[in-house]
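Engineer: Predicted model and sequence below, questions to follow.
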Amino acid sequence: MDTSSIPTPPNYGDRDVTPSKATVDRIELPEFAPAAEPEGGFSLDRFLDREMSWLDFNARVLELAEDPDLFLLERVNFLSIFASNLDEFFMVRVAGLKRRIVADIAVPSAAGLNPTDQLESILNRAHELQVRHAAAFAELVRPALAKENISIVRWDQLEEADRERLHAWFRRQVFPILTPLAVDPAHPFPYISGLSLNLAVLVQNPLTGKQLFARVKVPDALPRLVSVDGPRAGHSSASPARFVTLEDLIGEHLDLLFPGMDVVEHHTFRVTRNEDLEVEEDDAENLLQALEKELLRRRFGPPVRLEIADDISDSVRKLLVRELGVEDDEVFSLPSPLDLRGLGAISSIDRPSLHYPKHLAKTSRFLNESETSKAANVFAAVRRRDILLHHPYDSFSTSVQAFLEQAASDPKVQAIKQTLYRTSGDSPIVDALIDAAEAGKQVLALVEIKARFDEQANISWARKLEQAGVHVVYGIVGLKTHSKLSLVVRREGDTLRRYVHIGTGNYHPRTARYYEDLGLLTCDPQVGEDVSKLFNQLSGYAPKTTFKRLLVAPRSLRSGLIDLIEREIQNVRAGLAGRVVIKVNSMVDEAIVDALYRASQAGVKVDVIVRGICSLRPGVPGLSENIRVRSILGRFLEHSRVFAFANGGDSTVYIGSADMMHRNLDRRVEALVSLSDDEEKSDVVALLNRYLDPATSSWHLDAEGQWTRHHRGSDGELLEDIQESLLRARERQRSTGSHRA
């Protein structure tokens, strides 16, 4: 019997998740903002609603699960990702909107929707998507799995020998954990924890005929899908892999939990609660302690969604609705099994023919030049030239991780400064910082303990670092530190040289295998000076710091990008070609969008590559006919943020941590760095053009806010998968020695 824990399905976003071969990450979810005033004569309907746009994003994930051309177990994984994404959307976005409506502080959205209408639209669309999601599993993926000898079976489909084996396992591993909770005058309705799966059980006393309600929680610590055939089942096409859901197994043994009672009926249900954090930093003497208290409070947030099995009786449904205090439109009736996040047990089956081909990231050629040892000397390589890294095509472990590990062990290194937003549970980055501190180096770690849903892990890391002698700071009050920065100060002769890494992704070795990100390794003196100033601003008092190669939020990033957009407008008016290409996870900020509208009206060609939310309306006559919006989802999570400007033929290119959202530009410390090497700038622009190529598979956004997938050409053949193409190209580059994108 396979009793190993089922892997947690990946989510959209930069947090520690179980690595997967196909990951598209959740989008991050900021606070609501008031609608922007019209600017420059623009109409009020120039923005798409950001909540509906997020739901459209998750619909694109669902399209991948529905796609018969994709590898089957990757489609299973996309079903799991969709479910996990939607959970977080309700926990944060829907919960936040409800909270504001109740407090009478909600304002119309930037798209002009009043809060009540917006909530109604969200719930209607979410209902539609959840029904479609369930159908995709039941009607498309499940039959395809059956053809591959992979199935979720019911108890009554099992042979007697299988039942006996599962019965014995239940008594040993499950029964001792279960706690039935009765509901009667002496036992009030129990607290139902958020995202837990539960059985609503109706039992009857055979002596009195009285019916009573009880709740049984499906234990989170046990595998959601229990293997019938053993741990190696399904690893070949001839070997069947059958699973039974844990809730089905519990349901068949309810007589053991309620001896002397007759089980009349049982049904599954699940509650989603408000799990967003509210910490008033200015009033907190100690942010760690305040956050720990708030994490405890999070467990008891009000319900925002109730999912119930569609075979539930009307009486039990009414009881749950009444006791949980949810509205009718917050009840989602769905076919079993509920909570398809648990499909990770199936998507992780080792059947290579049903997965994307394995990919092993290689060391950047520039880190191997002139090196005969197994491990390249990162400092020597960076002194030769700036090194632009593209993960996961370039290895994280032999570049960024090696940079910090070598810094920790190098006796010439005097100091290391590092931002940590999210990292893994067994982080070699944290280990390197601890090793450096124990070796007597000056080490500063800026740990963002308010990284959503990673707060507890980051608190643990902060304390571990402090115990090792690392100087741990938590940034600036009122701002999250989201910038991705490493600074190493090394004595070389009579001088100190600063080595810097600036990236678009977290210092997270696991997610670096399937998040697409860019990073710059450089010892350029100006970049080193800028990053030193930024760290001093974060750890000390330097509110008037200025930078030359960096754009830094919240002070200068938005205005700096708008200035660069305005420069393109002036170039067009001067008779030069104007072009802007922006690749981000989200495009929401009204000031940036309005600047792009002005650029379009002036004749600047604008392309936006956005993975998730986009409030910009492209292709509107007189407003945005020169703007195109594309979205790419796939095997890797497109996570890099890139900003490219034609600049009259001398292109300007920035990479960094910021998305175009209010929270990034106003409430976070973000950093973008300009590239100075002409070859690197050319490579990045060429890469962006490949994303935008009509021959590349992508989704296109129209003026009405509709996304349309373009993945087949006029001849019916599949268009190019940019990620697979880059993998193949990188392999060819390794064999020929070329490194151009």
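Structural biologist: Perfect, thanks for sending it. Residues are numbered from 1 along each chain as shown.

Engineer: When you work out contacts or count neighbours from here on, use the C-alpha atoms and nothing else.
Structural biologist: Noted.

Engineer: Walking through the stretch 401-550 of the chain, point out its strands one by one.
Structural biologist: Remark: strands assigned in the stretch 401-550 of the chain by DSSP state E, counting those that start in this stretch are 413-420, 442-447, 471-473, 480-481, 485-492, 495-503, 515-522, 550-553.

Engineer: quick one: contacts for the nearest residue in space to His662 that is not next to it in sequence?
Structural biologist: Distances taken as CA to CA, 6 or more residues apart in numbering place Asp589 nearest to His662, at 5.7 Å, with adjacent residues excluded. With contact taken as CA atoms under 8 Å, 6 or more residues apart in numbering, Asp589 is in contact with Met660, Met661, His662.

Engineer: Tally up the residues packed near the second one, please.
Structural biologist: Looking back up the chat, that one is Met661. Applying other CA atoms under 10 Å, we find 24 residues neighbouring Met661.

Engineer: Likewise for Leu557?
Structural biologist: Applying other CA under 10 Å, we find 22 residues neighbouring Leu557.

Engineer: tally of neighbours for the nearest residue to it once chain neighbours are set aside?
Structural biologist: With sequence-adjacent residues excluded and distances taken as CA to CA, 6+ apart, Leu557 is closest to Leu551, at 4.8 Å. Neighbour count of Leu551, defined by other CA under 10 Å: 25.

Engineer: gap between Leu551 and Ser559?
Structural biologist: For Leu551, the distance to Ser559 (CA to CA, to the nearest Å) stands at 9 Å.

Engineer: cool, Leu367 as well?
Structural biologist: Using CA to CA, Leu367 is found at 36 Å from Ser559.

Engineer: hold the first one in mind and look at this next one:
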Amino acid sequence: MNRPLLHGAAPTTGSDSAAPRYFNRELSWLAFNERVLAEACNRDYPLLERLRFLSISGSNLDEFLMIRVAGLVGQIRRGIDVRSIDGKSAAQQMVAIRERVARLDKAQQAILADLRVELAREGVVITEAAALDREARARLRSYFREELSRVLTPQAIDPAHPFPFVANLGIGVLFDLVRKADEASLVEMVLVPHGLPRFVRVPGSDNTFVPIEGVIAHFAGLLFPGFRIVGKGHFRVLRDSDIELQEEAEDLVRYYRNAIQRRRRGRVILLELDAAFDRAAEAVLRDNLELSDALVTRTGGLLGVGGLAAVVDRVERPDLKFEPFVPRYPERVAEYDGDCFAAIRAKDFVVQHPYESFEVVVDFLRQAARDPAVVSIKQTLYRAGNQSPVIAALIEAAEAGKSVTAVVELRARFDEEQNLHWAAQLERANIQVIYGFVDWKTHAKASIVVRREDDGFRTYCHFGTGNYHPVTARIYTDLSFFTADPRMGRDAARLFNFITGYIEPPRTEALAIAPLDLRERLFDLIDGEIDNAAAGKPAAIWAKLNSLTNKDLIDRLYAAGQAGVAIDLVIRGNCCLRPGVPGLSERITVRSIIGRFLEHSRIWAFGNGYAMPGARAKVFLSSADGMSRNLERRVEVLVPLTNRTVHDQVLEQVLLANLLDNQRTWLLRADGSYDRIEPRAGDLPFNVHTYFMNNPSLSGRGTASDDAAVPTLRLRGARR
């Protein structure tokens, strides 16, 4: 039986007069993770996909603790009094966070217990060694003795031995031993070596798994001959994993290489213990891990539920997973025999991943690498993945004699090491590698190809809302926009000159660039809707973002709503704007979509004095979220969509479908709670992900599929 979850951010209260206007960012993020966790209870999904959602919730929570909580702990330790958007000190936030994290952990363990029962009925067993039958236990014992024990290193804990270092995300088992010969006591630690599987498949079984720390604990007698085991317990450690750039850093590459090493040894943020962990043994860990500011939790189930993704990946049971989905290749490019440049030259088009293949982005760069008419390629790289065809295409282009410039962002969190590797590979291929600004991350997703043609040089551009990452492109919903518009080409060149040479453009013709003028451009567009409302014209704003936490942007949206602008927001993650408050935000609605794919695209649309959705609306895609870091401390782009077909696809397909979804949508209430939307009486169920999996796009279709009409989407009822 599925246990209920606690949904939504707790209402913010306090003496600060600003507090009622905003939700706390950290609690809002935890509410988002509770929505992710709720999908593990969703019986619309196959069992292993529900287990995957549970693992995502666990991994999300780990990152939250390693980054966000670590930052708050650092503020408390250094006595920094920086208030959150809702007026809370770091210490006040930590009180609420501790309580919410404990609730979330308890819910995760309860859901795991239910899923274990359901999975076992299907022959997928996640259990402990002691629960195995005698034959299976004997096979596991043989595996431990012959293989696993050879890579384990017991370490004594006494004054003669330094306390072993426990790495970030490290899991270990602590043993209280008594030597049989003389009854002397000894404490030993066994750390799980990096690179071993998180779960051991029981030899001779198809799909029976035991957590590796449980295997070590159960068969520890083979590690400690001559000793009695009088106590044992599992533990896991999370460390501060944020990398804080020092202003005096002169060599970014050297700095980040050193910082990655420091991350692995950061201050402990969380010590997670199993429920039966011995109190005396806990004191040993507390004394040696310097836990004065850390959270210490006792878990009644599995340590580190994020590791369950390994079980999902290793089990070959297609009937317990989503039916495989094969992305469509854009028909428009196929119509031109795969010639990306000819297709773009004929007409702008936009591709929506993962419904349409990321391969078209790779083909765009591969063709540029092999085309003798191509003179130069410039490319931003924020995240590219472990095995990147984008990197391979850039190297191929350089080897073919093209001028290639790659802007590699070293500060892509948890991808710094991978990006250092790619930078070295690119430099070895004689590619000009630029690391961008010291103070700002380069988060814009842009690629430009300059080609020599009969009428002169022509610039082909790709702008994206997601990373140049082939793996995430299969599960993140993102937009790829291709254009040969000369204005876009000139602005893209200005963007790259700004990044590589710090040459601030005096003006742009189409793009807005953060941190130069993107925020101001958004504010002007919002103000335009306020003016429309004042003039008695239709006034509306639609936006789709991952996060909305910037106070100034929220206040501008509040002002617009108060002026009579109807505002519909789809904010997947944390949202500090409080919707539906009389006199403040009753004309603002906030939705969050959680489902098979991760909603990641960033889109803005403004009615421009006409009813939405409409042909005269102003529509933009962007790399930026509604966060201070995106608007003030990152290089981002805001791209206007003026081609009619592209405009209509993004507004009347993508955005409208998100607003119509009644299967995967949660609605944010004024008190901070989230309620799952259900179809109203007379409404048909509408799943935004299913819709796009089954219907081709507008702009990427080409004429060959004109007879395969895309169903028309319409708003239900009158808009406000």
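Structural biologist: Perfect, thanks for sending it. Predicted, not measured: the structure shown is a model, and the values here were computed from it.

Engineer: if we can go back for a sec, alignment lookup: the residue nearest to Leu557 of structure 1 to structure 2.
Structural biologist: Aligned by TM-score structural alignment, Leu551 of structure 1 pairs with Ala512 of structure 2.

Engineer: what does Leu166 of structure 1 give?
Structural biologist: Checking TM-score structural alignment: Leu166 of structure 1 goes with Leu140.

Engineer: and if you look at Arg100 of structure 1?
Structural biologist: Aligned partner of Arg100 of structure 1 by TM-score structural alignment: Gln75.

Engineer: so what's its match up against?
Structural biologist: By CA under 8 Å, 6+ apart, Gln75 of structure 2 lies in contact with Asp81, Val82, Ala90.

Engineer: quick one: it and Ala91 of structure 2, what's the gap?
Structural biologist: Distance from Gln75 of structure 2 to Ala91 of structure 2, counting by CA to CA: 9 Å.

Engineer: Out of the strands of the stretch 401-550 of structure 1, the one nearest Val263 of structure 1 is which?
Structural biologist: Proximity to Val263 of structure 1, assessed across the strands of the stretch 401-550 of structure 1 by CA to CA, is greatest for strand 515-522 (48.2 Å).

Engineer: okay, and that closest one goes to which residues in structure 2?
Structural biologist: Residue span in structure 2 matched to strand 515-522 of structure 1, by TM-score structural alignment: 476-483.

Engineer: Just the buried residues of the matching stretch, please?
Structural biologist: By neighbour count on 16 or more other CA atoms under 10 Å, the buried set for stretch 476-483 of structure 2 is Tyr476, Thr477, Asp478, Leu479, Ser480, Phe481, Phe482, Thr483.

Engineer: wait, which of those is closest to Ile229 of structure 2?
Structural biologist: Tyr476 (48.3 Å).

Engineer: if I look at that closest one, how far off is Leu381 of structure 2?
Structural biologist: From Tyr476 of structure 2 to Leu381 of structure 2 the distance is 17 Å (CA to CA).

Engineer: Which members of the contacts of Asp589 of structure 1 are positioned in helices?
Structural biologist: Among these, the members found in helices (DSSP state H) are His662.

Engineer: Out of the contacts of Asp589 of structure 1, flag the one nearest to Pro302 of structure 1.
Structural biologist: Nearest to Pro302 of structure 1 among those is His662, at 26.1 Å by CA to CA.

Engineer: how close does the equivalent of the closest one over in structure 2 get to Lys551 of structure 2?
Structural biologist: Aligning on TM-score structural alignment places His662 of structure 1 opposite Ser628 in structure 2. Distance, Ser628 of structure 2 to Lys551 of structure 2, using CA to CA: 8 Å.

Engineer: can you check Tyr355 of structure 2 too?
Structural biologist: Using CA to CA, which is the criterion applied here, Tyr355 of structure 2 is 34 Å from Lys551 of structure 2.

Engineer: Which of those two has more residues huddled nearby?
Structural biologist: Each of Tyr355 of structure 2 and Lys551 has its neighbours counted (other CA under 10 Å); Tyr355 has more, 29 against 18.

Engineer: Not including adjacent chain positions, what is the nearest residue to that one?
Structural biologist: Pro327 (4.9 Å).

Engineer: Could you pull up the residues touching the alignment partner in structure 1 of the one you found?
Structural biologist: Matched across to structure 1, Pro327 of structure 2 falls on Ala361, judged by TM-score structural alignment. Ala361 of structure 1 is in contact with Pro392, Tyr393, Asp394, Ser395, Phe396, Arg513, counting by CA under 8 Å, 6+ apart.

Engineer: hang on, isn't the third one packed against Thr363?
Structural biologist: Yes. Assessed by CA atoms under 8 Å, Asp394 of structure 1 is found in contact with Thr363 at 5.7 Å.

Engineer: which of these two has more neighbours?
Structural biologist: Asp394 (24 against 19).

Engineer: tell me the contacts of the alignment partner in structure 2 of that one?
Structural biologist: Using TM-score structural alignment, the equivalent of Asp394 of structure 1 in structure 2 is Glu356. Residues near Glu356 of structure 2 by CA under 8 Å, 6+ apart: Pro327, Arg328, Tyr329, Pro330.

Engineer: what about the helices in the stretch 451-600 of structure 1?
Structural biologist: Assigned by DSSP state H, counting those that start in this stretch, the helices in the stretch 451-600 of structure 1 fall at 455-467, 525-539, 557-573, 590-602.

Engineer: Mind putting the ones you listed into a markdown table with distance to Gly301 of structure 1?
Structural biologist: Converted to a markdown table, the helices of the stretch 451-600 of structure 1 look like this (distance: least, CA to CA, whole Å):
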| stretch | distance to Gly301 of structure 1 |
| --- | --- |
| helix 455-467 | 17 |
| helix 525-539 | 32 |
| helix 557-573 | 34 |
| helix 590-602 | 31 |
